[in-house]
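J.: please work out how this folds:
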Amino acid sequence: MKTLVIDCRMIAMSGIGRYISELLPFIIAELGKDVVLLGKKDELKQYNNKIIEFDAPIYTIQEQINYRKIIPKSKLFWSPHFNIPLAPIKSEKRITTIHDVYHLAFYKELSIFQKIYAKIVINEALSKSDKIVTVSKFSKNEILTYTNNKYKDKIEVIYNGVSEYQFDKITATPKNDIFEIEQYPYFLFVGNIKPHKNLENALRAYIIFIENLPENIKKPHFKIVGKREGFINGNNMQLGNLINENPIIKNLVDFTGFVSDLKLKELYSQALALVFPSKYEGFGLPLLEAMKYKCPVLASNIPPIKEICVDSALYFDPNSIEDISKKINNIYSSKQLRDNLINKGYSKYKEFSWEHSAKKHLNILMDLL
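T.: Reported below is the predicted structural model:
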């Protein structure tokens, strides 16, 4: 019997993928060969543990059918997302990470299938799991608000960390030829285009900001980390139309495509500010990344972001395009404000580490084992 089986299918994705990839080395270092990984072998080949090929898409019937066949006899099964096996499995205990309950908080915006799936699976995850991990006090409160308070003692809050890289000792200066120094100032957005990420309001606010700048001022760009195709296709037609049709967007908004971690460090370290306009989050990893690389943070005034950043960010109302535009202008116009946010953020990010997060996860795992 194996000790621990982990569903690693999301390891190559942003967000949850970062969460899995950062914690996995610590868990394997502690439990060794008794850890079995489910996922694609080419994405997990760096680990010397047993890998069981499993590529069923998440949130599918195929996933549910295969779970029972694939999960080996074990003491503990860990789902790093709420898409748990609904049927009985050959594992004695379960632990699940629920990062947020967006699917319940924005229930009215989902399709019929999404509504049914989210309602059933999140409640089943709470019922069937011996322990639930979540990433902020806000998320714990949201889970209890949208499900049942009887799960209160089963849920533990463990904050995410900020990644440490070998290249972190590299300083982004004009003398360092590793970095391509940008020729113009820019704001930075790091995230996806799900409606709650609120990119549309951020871009509309940016347009107003640009329109109000004097003609002789060099216009700062707006860089979006991600593939352009992902922004102009899909269900968010208003956002797609805005990107395709507005001349300011066409001339001043840059889509970076996929970037390496080293390139992302460069983008953070040279940006005027990270613009983080989300209407809903469980945590928000880019916030910590920006603070680490001395990038001022301009963010929504929603509870989870204020829980993480406290006074290390300049806040705006994510529903007010005018307020977002005003705060973009404030941070653009004041070097003193940017420097103040940089100093506060650089102190704040040090309170979060993946090593500390991993130790707390391991304490739970060992207790369950």
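J.: going forward, measure contacts between C-alpha atoms and count neighbours the same way
T.: Will do.
J.: ok, and the closest non-adjacent residue to residue 140?
T.: In space, and not counting its chain neighbours, residue 140 is closest to residue 134: 6.4 Å by C-alpha to C-alpha, 6 or more residues apart in numbering.
J.: what's near enough to touch the one you found?
T.: For residue 134, the contacting residues are 97-100, 140, 155-159, by C-alpha atoms under 8 Å, 6 or more residues apart in numbering.
J.: how much space separates it from residue 228?
T.: For residue 134, the distance to residue 228 equals 31 Å [C-alpha to C-alpha, to the nearest Å].
J.: what do you get for residue 161?
T.: Remark: distance between residue 161 and residue 228 (C-alpha to C-alpha) = 28 Å.
J.: could you also give me the structure for this second sequence? I'd like to compare it with the first:
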Amino acid sequence: MKILFDHQAFTGVRYGGVSRYFYDLMVSLQQKGVETQLSLLFSNNAYLLESDAFRVQSFSYFLGFMPTNMLFSQVNRLWSIAQLKRNQYDVFHPTFFHPYFLNHTKKPFVLTYHDAIKDKFGAEFGHIDNASKELKQTLFDRSAQVIAVSENTKQDLIELFRIKPEKITVVHHATAFQNLNVPETFQIQVPEMYLLYVGTRNDYKNFAPFLKAIAPTLTKNRRIHLICAGGGAFNPEETQLIQQLGLTNQVGQRGIDSDVALFRFYQNALAFVYPSLYEGFGIPILEAFAAGCPVILSRASCFPEVAQDAALYFDPKSEADLRQQVEKIIADDTLRQSLIRKGYERGQYFSLEKTASQTLQVYQRIA
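T.: Got it, this is the predicted structure:
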């Protein structure tokens, strides 16, 4: 069996959950003896460039970031169309929602629906992708199967679109952190005590309310810091808020240049806090579990489904509740150790091999 993947999630994205999902899926399928082809010529995606599994060429941003990305996306799209027209594959798995392929593929295709954030909340988070609800409906109508990354996301699909439940298969995400080789000699410079926030900080990520909620805790204990790993440098509004809260010396942003560095950020933290208002799955939860980091989650969307009893939960709209759970973790080492143990156990339910096997079953049903 040969599976064709396209360029969409990889052209200009260096890191990110969607590109990581597809990269891990393709590599895991290859390890199971499945032939995978990625129709991609040019990419700055770190997962691809740091791997021997796929051959791509990096590019420089000679026209500026967005114009250069658009140019190479067009080139990659033409290459994807050429691979579709060759018709030398059994199943096509596009990596995003651009409909360019609809007039070029003669074989069945599968779509992965990662989250309902834009479709559920509309213009409030409308920048997340450029695909309208109507376009997604067209793609779902034409697709042979749709993969949802959680039961919660499957229910969102059923509520938001005209799609039969039997056309949707739930395949949970996983993380390569479970098998990550972290050299003992690799260490990072971090404060002795810190809370960890990972990823982007926009809108539904609920970062500003999170920061305001823990400000009194950090003010009471100046030894405790907050590290924001990834997500880019603080913008002027975030910098101003940190200054207004009197936390300039306790809140910092750090870049992530490798998986092993991110693993250490989790491993050395008092806890990983995920205050998001909504997610489709939440891969950072599994990363924290694998690294032995206690997890504190908003009681929202898929989080209870993923973490079950291996995390503390708070009302994402209650600063007092969030602060209470954070202070509980800080004060109770026995609780921390219990959550670490439960996190390891819960993490075993998810694996890249399991994700690949269940996805392969979807391909086999429709091929």
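J.: hang on, the earlier thing: by neighbours, which of the contacts of residue 134 of structure 1 wins?
T.: Counting neighbours by other C-alpha atoms under 10 Å, residue 97 leads the contacts of residue 134 of structure 1 with 25 neighbours.
J.: was I right to think that residue contacts residue 82?
T.: Yes - judged on C-alpha atoms under 8 Å, residue 97 of structure 1 makes contact with residue 82 at a distance of 6.4 Å.
J.: corresponding residue for residue 323 of structure 2 in structure 1?
T.: Residue pairing (TM-score structural alignment): residue 323 of structure 2 is matched to residue 325 of structure 1.
J.: how about its match, nearest residue that isn't a chain neighbour?
T.: Using C-alpha to C-alpha, 6+ apart and skipping residues adjacent in sequence, the residue nearest residue 325 of structure 1 is residue 205, 4.4 Å away.
J.: quick one: map that neighbour onto structure 2.
T.: Residue 205 of structure 1 maps onto residue 213 in structure 2, with residues paired by TM-score structural alignment.
J.: go ahead and confirm that match touches residue 324.
T.: No - if you go by C-alpha under 8 Å, residue 213 of structure 2 and residue 324 don't touch, sitting 9.3 Å apart.
J.: between the two, which is the more surrounded one?
T.: Taking neighbours as other C-alpha under 10 Å, residue 213 of structure 2 and residue 324 compare with residue 213 leading, 19 against 15.
J.: summarise which helices and strands the strand or helix carrying the more buried one is packed against.
T.: Assigned by DSSP states H and E, residue 213 of structure 2 belongs to helix 207-220. Helix 207-220 of structure 2 sits against helix 319-331, with contacts defined as 3 or more C-alpha pairs under 8 Å, 6 or more residues apart in numbering; DSSP states H and E.
J.: the inter-axis angle of the helix it packs on versus helix 207-220?
T.: Relative orientation of helix 319-331 of structure 2 versus helix 207-220 (axes from the mean of the first three to the mean of the last three C-alpha atoms, to 10 degrees): 50 degrees.
J.: next secondary structure after helix 319-331 of structure 2?
T.: The first helix or strand that comes after helix 319-331 of structure 2 along the chain, using DSSP H and E, is helix 333-347.
J.: what range in structure 1 does that following helix sit on?
T.: Per the alignment by TM-score structural alignment, helix 333-347 of structure 2 matches residues 335-349 in structure 1.
J.: how about residue 132 of structure 1, secondary structure?
T.: strand (DSSP: H, G, I helix; E, B strand; the rest coil).
J.: what is the equivalent residue in structure 2 for residue 220 of structure 1?
T.: Using TM-score structural alignment, residue 220 of structure 1 lines up with residue 224 in structure 2.
J.: wait, what's in contact with that match?
T.: By C-alpha under 8 Å, 6+ apart, residue 224 of structure 2 lies in contact with 191-195, 218, 250.
J.: adding distance to residue 315 of structure 2, write those out as CSV.
T.: Output for the contacts of residue 224 of structure 2, formatted as CSV (distance: C-alpha to C-alpha, whole Å):
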residue, distance to residue 315 of structure 2
191, 28
192, 28
193, 25
194, 22
195, 18
218, 20
250, 25
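J.: how close does the residue lying closest to residue 218 of structure 1 once chain neighbours are set aside sit to residue 273 of structure 1?
T.: Closest residue to residue 218 of structure 1 apart from its sequence neighbours, by C-alpha to C-alpha, 6+ apart: residue 184 at 7.8 Å. In this view, residue 184 of structure 1 and residue 273 of structure 1 are 13 Å apart by C-alpha to C-alpha.
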